[in-house]
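Engineer: After the sequence you'll find the predicted model.
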Amino acid sequence: MKSRLSDIEIAQSTDLKPIAEVARQLSIDDEELECFGCTKAKISLKIFERLKDKPDGKVILVTSINPTPAGEGKSTVTVGLSQALWQAGRQSIVALREPSLGPTMGLKGGAAGGGYAQVLPMDDINLHFTGDMHAITSANNALAAFIDNHIHQGNELNIDIRKIVWKRTLDLNDRALRETVIALGGKANGFPREDGFDITVASEIMAVLCLATDLDDLKKRLAAMIVAYTADQKPVTVEMLGVQGALALLLKDAIKPNLVQTIEGTPALVHGGPFANIAHGANSLIATKMAAKLADYVVTEAGFGADLGAEKFMHIKTRAGGFTPGAVVIVATVRALKMHGGASAEDLKKEGLEPLKKGIENLEKHIETISAFGLPYVVAVNRFVHDTEKELETVLGWCRDHGHPAALCNVWEEGGKGGLDLAKEVIHVLENKDHQFSYLYELTDSVEDKLAKVSRIVYGAEGVKLTEKAKKQLQEIKKNGLGNLPVCVAKTQYSLSDDPEKTGRPKDFFITVRELKPSAGAGFIVALTGSILTMPGLPKRPAALQMDVDENGRAKGLF
């Protein structure tokens, strides 16, 4: 057994390959690589032209059960599976989202995998990395300034200042900025109005960057974003302000995927980071499609459980990219299943077969969801140190009894070696299981039907209810010709329902949509449910309290 060092201690004890050497594993030409020091690089989009005739590799999506405070290790499994595929003799790239500083310094700490299944350099990736988050924040806030300046300079577009829907952003958790008043101090400072901030990863510009197929598509999507409405409720777009070119200029480097490496020196693309309980929760489409041109297998993840990340991956990302996943991995842990079965956090270190058996209902629902899309899958039982053999066998035995392919996974402790059984199962379903991928709704369905189908099939709800406010917004969406967009439900990650307290597999409930917001540039309609916030707050004891830097500039406390 390897010593139980912290994630950052493991990362800092690893000798990294020069990034040019990692690129050579994928036959990336030197002129296609833009290095940020020795261990990070961006890849030019020109590579698509060179590789246009090369067949795409197979995409493996990693999702999970509903998360709990016990943790599932989905990112760790994603990285470990890619490492295991290399050990099994298959060329693979792991494609992940970029961590947000908000969760990094808030509740979760670092978010680049863990143990011996990490992407490196972990401290850089979790902090400023190559500046993508800053570029998105700058573009977002530049647009906010352009809107206020347009109004101050005469308001040619007749924007109703009470109907400006574009918020400023910050890539931190800061509850004090959710609701603000701006432009105080007299006429020279503009027109006073209520405003607010979103976290950067919840911004539409983040979603636009992650769903764009190239620079031209990025400009078109930026131009289509709705920023305000006129007094007679007509939408005002970025194109009407004429600043889509300026925004694209700020994003011209951020659109290029970032190449790094795993702890075993295998390639990783880390690019884009939309929240999954607010936005669509997947890394950039460009990075996924580039990885598919560069390797035989692409292992990527979607945020949180299959009810959020995987559903949006299927309905939003694959539609935008015109591709189909080859297989899905559903991550589950004994301890999280026990919590879904009613066990308390204090009891997780004790054997608990009864709550475990009850909690398996949550896993069962997510398997049903992936099956509804017609995709083959493998259950990855991610091992934690306090799991007993009886508990592990309970989950694996249930999978066997019900005909669900499954494998035990121990990549945190053993790296790729600990994921070889999972890799073999994934390769088997990829090469031997036929599938007929299908969406759960058509774009021509009404918005109400789309929401109802997702609620019933994915969440297990009786149906969906719209508040009066949402009903009014829906009429405006239809009037503006946006009813054919897919829906992106903003919902708690902790439950299949919109109530975070209803764990396991709740029954006899409805999903209540309190607000509908068109994201015309990203190409979806956001449906806000429950108490989901687009600017999170910090917990009582933020992860930042453990963070520091030593006299040599080495990061400490990033988990």
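Structural biologist: Cool, the structure landed.
Engineer: CA only for contacts and neighbour counts going forward, please
Structural biologist: Will do.
Engineer: Tell me where the stretch 101-250 of the chain has helices.
Structural biologist: Taking DSSP state H, counting those that start in this stretch, the helices of the stretch 101-250 of the chain run over residues 101-105, 122-126, 132-152, 204-211, 215-224, 238-241, 244-250.
Engineer: Can you get me a residue count around Asp15?
Structural biologist: For Asp15, the tally of surrounding residues (other Cα atoms under 10 Å) stands at 10.
Engineer: show me what contacts the closest residue to Leu533 other than its chain neighbours?
Structural biologist: In space, and not counting its chain neighbours, Leu533 is closest to Ile278: 8.0 Å by Cα to Cα, 6 or more residues apart in numbering. Contacts for Ile278 (Cα atoms under 8 Å, 6 or more residues apart in numbering) come out as 202, 488-491, 526, 528, 532-534.
Engineer: structure B:
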Amino acid sequence: MAVKSDIEIARAATKRPIQDIGAKLGIHSDDLVPYGHDKAKVSQRLIDAVQDRPDGKLILVTAINPTPAGEGKTTTTVGLGDGLNAIGKKAVVCIREASLGPCFGMKGGAAGGGYAQVIPMEDMNLHFTGDFHAITSAHNLLAAMIDNHVYWGNTLDIDIRRVVWRRVMDMNDRALRQITASLGGVANGFPREAGFDITVASEVMAILCLARNLADLQKRLGDIIVAYRRDKTPVYCRDLKADGAMTVLLKDALQPNLVQTLENNPAFVHGGPFANIAHGCNSVTATTTALKLADYVVTEAGFGADLGAEKFMNIKCRKAGIAPACVVVVATVRAMKMNGGVAKADLGFENVAAVQAGCANLGRHIENVKSFGVPVIVAINHFVSDTEAEVDAVKAYVASQGSEALLCKHWAQGSAGIIDLATRVAEIADLDAANFAPIYPDAMPLFDKMQTIAQKIYRADGVIADDKIRDQLAQWENQGYGHLPVCMAKTQYSFTTDPERRGAPTGFTIPVREVRLSAGAGFIVAICGEIMTMPGLPRVPSAETIMLNEDGQIEGLF
């Protein structure tokens, strides 16, 4: 029998009215702002009303470095949420929204897969409730107001050579990485170099995902540094009086989106910063609200634990005052074999030795996550080609690392295939054994924070950066930004900056080619190696096969 695609499974699901899903969390229909019948935003009134409640247990799902073999982190996040509900726990899933860039590019959507998905899948992977459009509009309003201010006399004395606020769009378009703006004569302003990032890399996206409420949102927006004067003093968003209008554009986007899983359990889907170029976590508002409404909150951090989990711990938890009670690291037998040197075409053949060799990548992630003082369990996301001997090899390796691994079949079976993991995760979370702490203090110098991440998480020999970058970091420290955490922008495919170096390499350095101050979001971005903040489309983009069928239904999303 042919295996149904993710979109076919999602389309066949029996959805319940979103008011029924809210009722599972004790949310009255008056506190839901419906977007159709199957999705809604949660009102700020409800968010404010539950703040005095105790927090539930926070469970983070992360993974090994992604490979072409697939890992299934979002699928496992959704499956675990369903599994916890299946064993009688009150649980909610918190994940990020999908960017149009990867949906039409190569990576696909962000709603899970198989029988562990969040629905409506098509809406979630496309325009959803318009949050990304609001973020793009707010970001580009500020860009327009910068150039407009310069055009009308430049009373702030902005040095147009030092405008640091780029434009954004939610699409992969390499042609826009570096452009020249304002050509065409006097009426169009002063020509200058400019460029675009993808919306998920926008500081406005980061701010939305870290803001607590509208007042905090507007303050953070006002703190954005957009340019520098000739004397190198910063020009802030509030100096241009753009923060008020930007907040207006974002007022609805700040409210978390409530949807449901295939098994009609609640899920918050909100925010979407990428973990390779931003901080990779869903919004603080969604996570902290979910913790007040449920006994267990299952959330994910983007890509591998070297990026998503590190930033979740060092940035999101630090900023939000939250801590995970348990961390799940997702791995697959196929990915272990690929890390062990097996070509993708040969992954269907049993190769226990390659599995054992590839487990070094998993082991490093386990050790890294444990260094934050939290208990770790491994979820082996099952593929039909996995053999018993290969699964046993992963379990044995994980046991040798002082942890445990459980086989999970949620992709094919939904919650029924992940009961063992759900039971064990709940047991671990209920022990309150976590002793969470970030791996560096606020007071550590910025460059030393980069060194700490490179050495303790990536296992690099250190960071290399030219004097210009070191001087810039020192200048920011002198301006009062030295306490900020660091957000490393790096390839997701390797601990190194070389995407082809799999496994657990040593004997390398991390080159930092640029640093950016996100004063509103509250972190420093270190751009490492060849990572791009505006991705490009692949040779054969997914967009070529996405279309409407004869029944007017969307085909080709995955």
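Structural biologist: Everything's here; your move. The structure displayed is predicted, hence computed values, not measured ones.
Engineer: what TM-score do we get after superposing?
Structural biologist: After superposition, the two chains reach a TM-score (TM-score structural alignment, normalised by the length of structure 2) of 0.98; 558 aligned residues with a Cα RMSD of 1.1 Å.
Engineer: Can I get the helices of the stretch 101-250 of structure 1 in TSV including mean neighbour count?
Structural biologist: Output for these, formatted as TSV (neighbours: other Cα atoms under 10 Å):
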stretch	mean neighbour count
helix 101-105	23
helix 122-126	21
helix 132-152	19
helix 204-211	27
helix 215-224	20
helix 238-241	18
helix 244-250	19
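Engineer: Export these as JSON lines, with columns for distance to Ala292 of structure 1.
Structural biologist: Below are the helices of the stretch 101-250 of structure 1 laid out as JSON lines (distance: least, Cα to Cα, whole Å):
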{"stretch": "helix 101-105", "distance to Ala292 of structure 1": "28"}
{"stretch": "helix 122-126", "distance to Ala292 of structure 1": "22"}
{"stretch": "helix 132-152", "distance to Ala292 of structure 1": "22"}
{"stretch": "helix 204-211", "distance to Ala292 of structure 1": "16"}
{"stretch": "helix 215-224", "distance to Ala292 of structure 1": "19"}
{"stretch": "helix 238-241", "distance to Ala292 of structure 1": "32"}
{"stretch": "helix 244-250", "distance to Ala292 of structure 1": "25"}
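Engineer: Ala343 of structure 1: which of those is closest?
Structural biologist: helix 101-105 (25.6 Å; Cα to Cα).
Engineer: mean shift of the closest one relative to structure 2?
Structural biologist: With the two structures superposed, helix 101-105 of structure 1 lies on average 0.5 Å from its match in structure 2, counting by mean Cα distance after the TM-score superposition for structure 1.
Engineer: rewinding a little: of the helices of the stretch 101-250 of structure 1, which approaches Gly326 of structure 1 most closely?
Structural biologist: The stretch from the helices of the stretch 101-250 of structure 1 with the least distance to Gly326 of structure 1 (Cα to Cα) is helix 204-211; that distance is 19.8 Å.
Engineer: what sits against the corresponding residue of structure 1 for Asp467 of structure 2?
Structural biologist: Superposed on structure 1 with TM-score structural alignment, Asp467 of structure 2 falls opposite Glu468. If a contact means Cα under 8 Å, 6+ apart, then Glu468 of structure 1 has no contacts.
Engineer: do the same with the one 5 residues further on
Structural biologist: Residues near Gln473 of structure 1 by Cα under 8 Å, 6+ apart: 515-517.
Engineer: one more time with 6 Å, if that's ok
Structural biologist: Leu516 (Cα atoms under 6 Å, 6 or more residues apart in numbering).
Engineer: In which helix or strand does it reside?
Structural biologist: helix 468-479 (DSSP states H and E).
Engineer: Asp551 of structure 2 in helix, strand or coil?
Structural biologist: Assigned with DSSP: H, G, I helix; E, B strand; the rest coil, Asp551 of structure 2 falls in the coil class.
Engineer: show me the contacts for it.
Structural biologist: Taking Cα under 6 Å, 6+ apart, one finds nothing in contact with Asp551 of structure 2.
Engineer: Confirm that Val329 of structure 1 sits in a strand.
Structural biologist: Yes - the assignment for Val329 of structure 1 is a strand, going by three-state DSSP.
Engineer: At the geometric centre of structure 2, which residue sits there?
Structural biologist: In structure 2, the residue lying closest to the centroid (Cα atoms, centre = their mean) is Gly280, at 2.4 Å.
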